[in-house]
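1. return a 3D structure for these sequence lines:
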Amino acid sequence: MEDEHILVDDLEEYLGPEALIATSGSYYGVFDGHDEKNAAQFVKEKLLNYIVSDVAFPIAVEEAVQHAYLETNAAFANACSLNNALSSGTTTITVLILAREIFVANVGDCRAVLCRRGKAIEMSRDHKPHVERSRIEALGGYIYDGYLNGYLSVARAFKNWHIEGLKGVNCPLIAEPEVRRACSHDLVDEALRRCSSDNLTVVTVCFQKSPPPRLFPRFMARRCMHFEKQL
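-> The predicted model follows:
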């Protein structure tokens, strides 16, 4: 087995008071290693600390997670340059729960599924090479029999730095994660994506005695106009 996993039910207890976690939280991850388990172990040990120590945390959690994945990947590359025996790779999925919000981030083909009232909701998608063909080919990579550069079955992972063509800054294998937030923010994001020209308000009603924690805005949306020609 080249896989690793992490289960943190209480972030404050796990990280200690110096982490300044202002709300209850949990963290879970699966790390699917390949070519030995060094990468999986490294990411398991380092990723969470990079998330909570990022300047964007906890105000802009999605941004902090994005930064942390890339910083962990760079740190692993540096470790491999000092010790070539570490060279390996891993796909990763993490679930960060802060109060009533869930943040799922993944690179590769590990999967997260949310069970809501008995129904399964996909919280991640596989990063298969054919889905990202244009990006891969633009960076000099290729897909052979469904495999990236004829070797990996995924388009995103913490890197196999020992494989020719899959190392360096501008290579076709990336560690940039997709992050999904299970929350009413998705409605606002979708309206902005469609260039809504009106005010945007989403109200979430909680039918429990304990109210949800106060939420802070992640960004200020710029006003954009959408015009349609009527025929």
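2. going forward, measure contacts and count neighbours with C-alpha atoms only.
-> Will do.
3. which helix or which strand is home to Ile97?
-> Element membership of Ile97, judged by DSSP states H and E, is strand 89-98.
4. other SSEs contacting that strand?
-> Strand 89-98 sits against strand 25-34, helix 38-53, strand 101-107, with contacts defined as 3 or more CA pairs under 8 Å, 6 or more residues apart in numbering; DSSP states H and E.
5. any idea which of those is most buried?
-> For the helices and strands packed on strand 89-98, the largest average neighbour count (mean count of other CA atoms under 10 Å) is found in strand 101-107, namely a mean of 23.
6. elements contacting the very next helix or strand once past that strand?
-> Counting by DSSP H and E, the next helix or strand C-terminal to strand 101-107 is strand 113-116. Judged by 3+ CA pairs under 8 Å, 6+ apart, strand 113-116 is in contact with strand 119-122.
7. tell me what the strand it packs on is packed against?
-> In terms of contacts (3+ CA pairs under 8 Å, 6+ apart), strand 119-122 is packed against strand 113-116.
8. Leu82 is nearest to which of the helices and strands packed on strand 89-98?
-> Distances from Leu82 to each of the helices and strands packed on strand 89-98 were compared using CA to CA; the shortest belongs to helix 38-53, at 13.7 Å.
9. tell me, which helix in the protein spans the most residues?
-> What stands out as the longest helix in the chain, according to DSSP state H, is helix 61-82.
10. circling back: Ile143: which of the helices and strands packed on strand 89-98 is closest?
-> Minimum separation from Ile143 across the helices and strands packed on strand 89-98 (CA to CA) falls at strand 101-107, 17.9 Å.
11. one step back: angle of the strand holding Ile97 against helix 61-82?
-> Put simply, strand 89-98 runs at 150 degrees to helix 61-82, going by axes from the mean of the first three to the mean of the last three CA atoms, to 10 degrees.
12. between strand 25-34 and strand 89-98, find me the angle.
-> Orientation check (the same axes, to 10 degrees): strand 89-98 against strand 25-34 gives 170 degrees.
13. how about strand 89-98: buried residues?
-> 89-98 (16 or more other CA atoms under 10 Å).
14. ok, stretch 70-87 next?
-> Residues of stretch 70-87 classed as buried under the neighbour-count rule (16+ other CA under 10 Å) are 70-74, 76-77, 80, 86-87.
15. before we go on, could you also do this sequence so I can check it against the first one:
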Amino acid sequence: MTARLSNSRTLLAALCLLPLAACKSTAPGSMAALDDESAWYIGTMPDKPHDVPLVDTSRLDPKYRRQEVAYAGPEAPGTIVVDIDKRQLALVQEGGRAIQYGVGVGKLGFSWKGEARVARKGVWPDWTPTTTMVSLNPDIDRSRKGGVDNPLGARALYLYQGSRDTLFRIHGTNEPWSIGEQMSSGCVRMLNEDIVDLYERVPVGTRVLVKRGGKYRA
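-> Predicted structure coming up:
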């Protein structure tokens, strides 16, 4: 964990300015959370090629824990609905129900919203900084292989509009204290165990709706 903490702080400056994948945290109290990082973890879940660090979800507000809820929205079953203001993601189910997850989102002015589809899916995906990130921070790591140190976490869903990559992702995070917070960049981040669960439930082609406000619970 110590090596990852150092790497996360190195990445922080370049990532906090841009509405791109692999966003980093500016959550209130986040540095305190970093100093006590190990306290967030209670074990691991077997996975390949890396085990998934499991989070003590009792540290989260109950509304950000994975749960089944009533769903009153018009979206068809199988749709992913992200409510930026509530910091919640819902996977719509049959019979007026949804599986709800807590998420971290972009800060005001950086959050992407709109309709997209999952064009591809990644397992322990690699991360590479954009040319803009490199120009802002020439010392930034030029690539980051998939793993527990990677800002994209255990899984990533890549959001496209038609054939155009939006550059926004739904992905895991190695900063569990950031769930429920408005983050510095626009990607939607989830606990690693939650993105693994969502990844297994949705196919390529899944419709994704990212919106501000609006009730979706009855």
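16. mind checking the TM-score on these two?
-> Put the two chains on top of each other and the TM-score (TM-score structural alignment, normalised by the length of structure 2) is 0.27; 116 aligned residues with a CA RMSD of 6.5 Å.
17. about what we covered before: which elements pack onto the longest helix of structure 1?
-> Using 3+ CA pairs under 8 Å, 6+ apart as the contact criterion, the elements in contact with helix 61-82 of structure 1 are helix 38-53, strand 178-181.
18. switch to 10 Å and redo it
-> helix 38-53, strand 89-98, strand 101-107, strand 178-181 (3 or more CA pairs under 10 Å, 6 or more residues apart in numbering; DSSP states H and E).
19. and for Arg164 of structure 2, the neighbour number?
-> 10 (other CA atoms under 10 Å).
20. minimum distance to Arg116 of structure 1: which of the helices and strands packed on strand 89-98 of structure 1 has it?
-> Each of those was checked against Arg116 of structure 1 via CA to CA, and the shortest separation belongs to strand 101-107, namely 12.8 Å.
21. what helices or strands is the closest one leaning on?
-> Of the remaining helices and strands, those touching strand 101-107 of structure 1 by 3+ CA pairs under 10 Å, 6+ apart are strand 25-34, helix 61-82, strand 89-98, strand 178-181.
22. what do you get if the cut-off is 6 Å, keeping everything else the same?
-> If contacts are counted by 3 or more CA pairs under 6 Å, 6 or more residues apart in numbering; DSSP states H and E, strand 101-107 of structure 1 sits against strand 89-98, strand 178-181.
23. if I take it and helix 61-82, what angle do their directions form?
-> Relative orientation of strand 101-107 of structure 1 and helix 61-82, computed by the same axes, to 10 degrees: 30 degrees.
24. please list all residues in contact with Asp32 of structure 1.
-> Taking CA atoms under 6 Å, 6 or more residues apart in numbering, we find Asp32 of structure 1 in contact with 3, 90-91.
25. from the residues you listed, which is closest to Ala64 of structure 1?
-> Thr91 (18.9 Å).
26. ok, the closest one to Ala40 of structure 1 distance?
-> 8 Å (CA to CA, to the nearest Å).
27. anything in contact with each of these two?
-> Between them, Thr91 of structure 1 and Ala40 share these contacting residues under CA under 6 Å, 6+ apart: Phe31.
28. and the helix or strand hosting His5 of structure 1 with helix 38-53, angle?
-> Here His5 of structure 1 sits within strand 3-8, counting by DSSP H and E. Regarding strand 3-8 of structure 1 and helix 38-53, their directions subtend 30 degrees when assessed with the same axes, to 10 degrees.
29. strand 3-8 of structure 1: which residues count as buried?
-> Using 16+ other CA under 10 Å as the burial criterion, the residues of strand 3-8 of structure 1 that qualify are 3-5.
30. ok, so of the residues you listed, who is nearest Gln66 of structure 1?
-> Within the set of these, His5 lies nearest Gln66 of structure 1; the separation is 19.6 Å, counting by CA to CA.
31. report how many residues lie close to Ile121 of structure 1.
-> Taking other CA under 10 Å as the definition, Ile121 of structure 1 ends up with a neighbour count of 12.
32. surely it and Arg180 touch.
-> No: in this structure, Ile121 of structure 1 sits apart from Arg180 without contact. The criterion is CA atoms under 6 Å, and the distance is 11.8 Å.
33. still on that earlier bit, what's the most distant pair in the buried residues of strand 89-98 of structure 1?
-> Taking CA to CA, the two most distant members of these are Gly89 and Leu98; they sit 28.5 Å apart.
34. circling back to that earlier point, and of the buried residues of strand 3-8 of structure 1, the nearest to Ala105 of structure 1?
-> Of all those, Ala105 of structure 1 sits closest to His5, with 14.5 Å by CA to CA.
35. please name the nearest non-neighbouring residue to that closest one.
-> Closest residue to His5 of structure 1 apart from its sequence neighbours, by CA to CA, 6 or more residues apart in numbering: Val30 at 4.5 Å.
36. from Leu114 of structure 1, how far out is the one you found?
-> When CA to CA is the yardstick, Val30 of structure 1 and Leu114 of structure 1 sit 15 Å from each other.
37. ok so, going back, need the helices and strands packed on strand 89-98 of structure 1 in a markdown table (columns: distance to Val61 of structure 1).
-> Formatted as a markdown table, the entries for those read as follows, by distance: least, CA to CA, whole Å:
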| stretch | distance to Val61 of structure 1 |
| --- | --- |
| strand 25-34 | 12 |
| helix 38-53 | 8 |
| strand 101-107 | 8 |
